[in-house]
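Trainee: quick one: sequence and predicted model below, then my questions.
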Amino acid sequence: MLRFFSPSYISAGFVAVLVGYAGAGAIVFQAANAAGATPDQISSWLWAVGIGMGVSSIGLTLFYRQPILIAWSTPGAALLATSLPGVPMGDAIGAFIFSSLLLTLCGVTGLFQKIMAFVPQSLASALLAAVLLRFGLDAFVALEADVVMVGAMVAVFLAAKQFMPRYVIPLTLLTGVVIALIGGQISSIDTDFTLTRPVFVMPSFDLPTLIGVGIPLFIVTMASQNVPGIAALRAHGYDAPASPLIGWSGFTGVVLAPFGGYAFNLAAITAALCMSPDVHPDPAKRYPAVLWASVFYCLAGLFGAAITALFIAFPAALVMAIAGLALLSTIANSLEAALKEETERDAAILTFAVTASGLTLLSIGAPFWGIVIGMGAYLFRKHFTRIKKG
């Protein structure tokens, strides 16, 4: 029980939630505003996504004893911010339910599991490395913005890696927070910690909205979020079946959509923070980090805007630096796994390059196209090899 309170678990969970809210919390606000939500409804959206992520993550993590983190769909929120203006709130909620039902069906029918079973480990690792690459690079982009704070964080990170590897992330984060406090870089925080009251909105189902909002939300969430999420699990050696995870995250959306829980999916970037070797050398003992992240998610939901303000009060350079440094080990391990098998190396590097490019085609993000192009190269090589042998 005492090991559960290890600083490495607590800090990994906190950093995962910090990165999630500081990096994408504003997009959820924008999506809610685009739907014409009232202040109470915006708070309800925050309640729904926080409680949904926290409760579902706790349940799945304890059931499988693996670090399974559920997140909101960041690309989905960005899509909603541009597609919801002029759409009645009831119709928007109906589209959320429709999208989550499609996600649930993909899980219940086992379709997603069958698709992912064909993806080689090398391609999954390449996909994960590419998804995380931008965050690793941003740690050093942040150095340009704040040499003193980020430079000190990098120095502590390197020293702690050698002498106190279990506490490298807590010490690095603490260094950044102390310097930010001394420099007056942490903005004022709303201290109104009143419990958020969920607001129910009766859904209505408008066919054009279901097609124009619900289906794109489903595609973006599945292709840009769930595929990298499964890749993150597989790249770290976790074997929890994909279909139940997709099914339960979709069902969470069905239940919480009337309160603003627009879409839930497997986390990739924030989950990788909880799967890092820096959390614990033994992969089987890393899952408590997700339990701590779940606690912070639930608190963020219960106290709505106040907790969100706490997370976004940290300076951008600090968030970029701690996220990037925390993910460096995962990026390195993923690249090693991606390029280890010589016969799959070309397909893996294609997957990595396309995904890292950030291209968007047909409103679908780079992770989907990376795995499609990489799988095409892998299958072509496999078929060509059979012909040569035959």
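Mentor: Now that the structure is in, tell me what you want to look at. On a predicted model such as this, the values are computed, not experimentally measured, just so you know.
Trainee: for the rest of this, base every contact and every neighbour count on C-alpha atoms.
Mentor: OK.
Trainee: can you tell me how far the spatially most central residue of the chain is from residue 327?
Mentor: Geometric centre of the chain, nearest residue: residue 267, 3.4 Å, by CA atoms, centre = their mean. Look at residue 267 and residue 327: by CA to CA, to the nearest Å, they are 14 Å apart.
Trainee: can you check residue 183 too?
Mentor: As judged by CA to CA, residue 183 and residue 327 stand 26 Å apart.
Trainee: A helix includes residue 50, no?
Mentor: Yes - Residue 50 sits within a helix when classified using DSSP: H, G, I helix; E, B strand; the rest coil.
Trainee: burial count for it?
Mentor: By other CA atoms under 10 Å, 27 other residues sit near residue 50.
Trainee: please apply the same query to residue 62.
Mentor: 15.
Trainee: cool, residue 250 as well?
Mentor: For residue 250, the neighbour count with other CA under 10 Å is 27.
Trainee: comparison target, given below:
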Amino acid sequence: MDTISSSLRSRDFISPTIAALISVIVNYGGTFVLVFQAAKAAGLSAEMTASWVMSISVGVGITGIWLSYRYREPIITAWSTPGAAFLVSALAVTPYSEVIGAYIISALGFIALGLSGMFERFVRLIPSGIASGLLAGILLKFGISAFGGAEFDPLLVVVLFAAYVILKRFTSRYAIIGILIIGLIYLISVKNVDFSNIKWAIATPIFVVPELSFDTLLSVALPLFVITLTGQYMPGMLVLRNDGFKTSANPILTVTGLGSLLAAPFGSHAFNVAAITAAICTGKDSHEDSNKRYIAGIACGIFYIIVGLFGVTLAALFLILPATFIATLAGLALLGTIGSSLAGALIDPKGRETALITFLATAANVTLLGVGGAFWGLVAGLAAHVLIHGHFRQKSSRMSRIKQAQQK
């Protein structure tokens, strides 16, 4: 009996760990190139770039492990992707020491917001249908990309898709790990990846003395704060809520803000709760039992720390994987989450139209005033909800109970 029990406990680690690995691969392979572009724009040396990679990777790893363990939920932390995109242009015209000062000010803003509790109160007001519509809209492009890559590498997409369908038929729990292994074997067999130029080297953190200026406060710190809050924290919290996790945003904001504050002098721009890659770890494909999905959060943190210790070495390893492979892998891994989000958005007949508005407006991904489509999709959905129904808070709890029952 003890052997069987031990075996069952061991099996509980497999799916969440694989989900975590895929999440990390998608994060580094899909968006981390923005960090390298920003570092190049700033004219940073290889050592300074490695310090940035190390500080942000180890930082999100530690915060993710602590939050996931403390609250027993898959709280995946990551760097601000829209923030990195913004820094590509900002670092080209701003002294690096002043940008470091802006990172510190932005981090203090997140700590203050977390301690105030204001953000959590706002998140609780959002109707569940609109939250699901927002998540579905954010993830739609990733689902489409799972098949769009066929235009560039049709055989790779066919191999991954066929493997996914067959594995779903016979061993659904291990479908994602299966397509990851099969995809890597295929890439190596057709010589579509070259690991010969990868050199292992441990990164060294480099401290940069921050400088504070009013101009940088307005031109870097404030935009970074707003972009990260609307583009990362908001959808990230709704990902957790959509999969039934209830941890308050307050400690998440406070812990990630504190982590950002400590890591900023070494080059890290901002930690936050993850959104898109978090969805790989928070759904049923990670583990059927939602109480055991927090393992994925801890595993993600461990992987991030490993990458961080080797600085740009492992980050470069992820970057050499073909874009089509990353996109297809991410899209197939997110299919279940996209489906459940769409179902959650349309389950309540009274809120179906406003949820659909949120979904379409978010999927359009329009950027206005420097703020991304997720924020404007949420604004459109909430405005429609208030104008149509005449109230902000969801009055009926029946549909909410139905949705929670479906998630269990």
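Mentor: Ah, there it is. No experiment lies behind these values; they were computed from the predicted model shown.
Trainee: quick TM-score on the pair, please.
Mentor: The TM-score (TM-score structural alignment, normalised by the length of the first structure) is 0.96; 386 aligned residues with a CA RMSD of 1.6 Å.
Trainee: give the aligned equivalent of residue 285 of the first structure in the second structure.
Mentor: In the second structure, the residue paired with residue 285 of the first structure according to TM-score structural alignment is residue 292.
Trainee: so the counterpart of residue 197 of the first structure in the second structure, which state does it fall into?
Mentor: Using TM-score structural alignment, the partner of residue 197 of the first structure in the second structure is residue 204. Three-state assignment for residue 204 of the second structure (three-state DSSP): coil.
Trainee: nearest spatial neighbour of residue 204 of the second structure, skipping sequence neighbours?
Mentor: In this structure, residue 204 of the second structure finds its nearest non-sequential neighbour in residue 51, 6.0 Å apart by CA to CA, 6 or more residues apart in numbering.
Trainee: now which residue in the first structure aligns to the one you found?
Mentor: Superposed on the first structure with TM-score structural alignment, residue 51 of the second structure falls opposite residue 44.
Trainee: compared with the second structure, how much does the host helix or strand of that match deviate?
Mentor: Applying DSSP states H and E as the criterion places residue 44 of the first structure in helix 39-64. Superposed on the second structure, helix 39-64 of the first structure shows a mean distance to its aligned partners of 0.5 Å (mean CA distance after the TM-score superposition for the first structure).
Trainee: helix/strand/coil for residue 219 of the second structure?
Mentor: With three-state DSSP as the basis, residue 219 of the second structure sits in helix.
Trainee: distance of the equivalent of it over in the first structure relative to residue 361 of the first structure?
Mentor: Under the alignment (TM-score structural alignment), residue 219 of the second structure pairs with residue 212 of the first structure. With distances taken as CA to CA, residue 212 of the first structure is found 17 Å from residue 361 of the first structure.
Trainee: ok, now residue 118 of the first structure?
Mentor: Using CA to CA, residue 118 of the first structure is found at 23 Å from residue 361 of the first structure.
Trainee: so how far is residue 205 of the second structure from whichever residue in the second structure pairs up with the residue nearest to the centre of the first structure?
Mentor: Here residue 267 of the first structure is matched to residue 274 in the second structure, going by TM-score structural alignment. According to CA to CA, residue 274 of the second structure stands 24 Å off from residue 205 of the second structure.
Trainee: before we move on, the earlier item: I'd say the match of residue 197 of the first structure and residue 49 touch.
Mentor: No - applying CA atoms under 8 Å, one finds residue 204 of the second structure not in contact with residue 49, separated by 10.1 Å.
Trainee: please say which of those two ends up with more neighbours.
Mentor: Counted by other CA under 10 Å, residue 204 of the second structure and residue 49 do not tie: residue 49 has more neighbours, with 26 against 18.
Trainee: contacts only, for that one.
Mentor: Contact analysis of residue 49 of the second structure by CA atoms under 8 Å, 6 or more residues apart in numbering lists 36, 39, 267, 312.
Trainee: and for the first one, the neighbour number?
Mentor: Looking back up the chat, that one is residue 36 of the second structure. Neighbours of residue 36 of the second structure under the rule other CA under 10 Å: 21.
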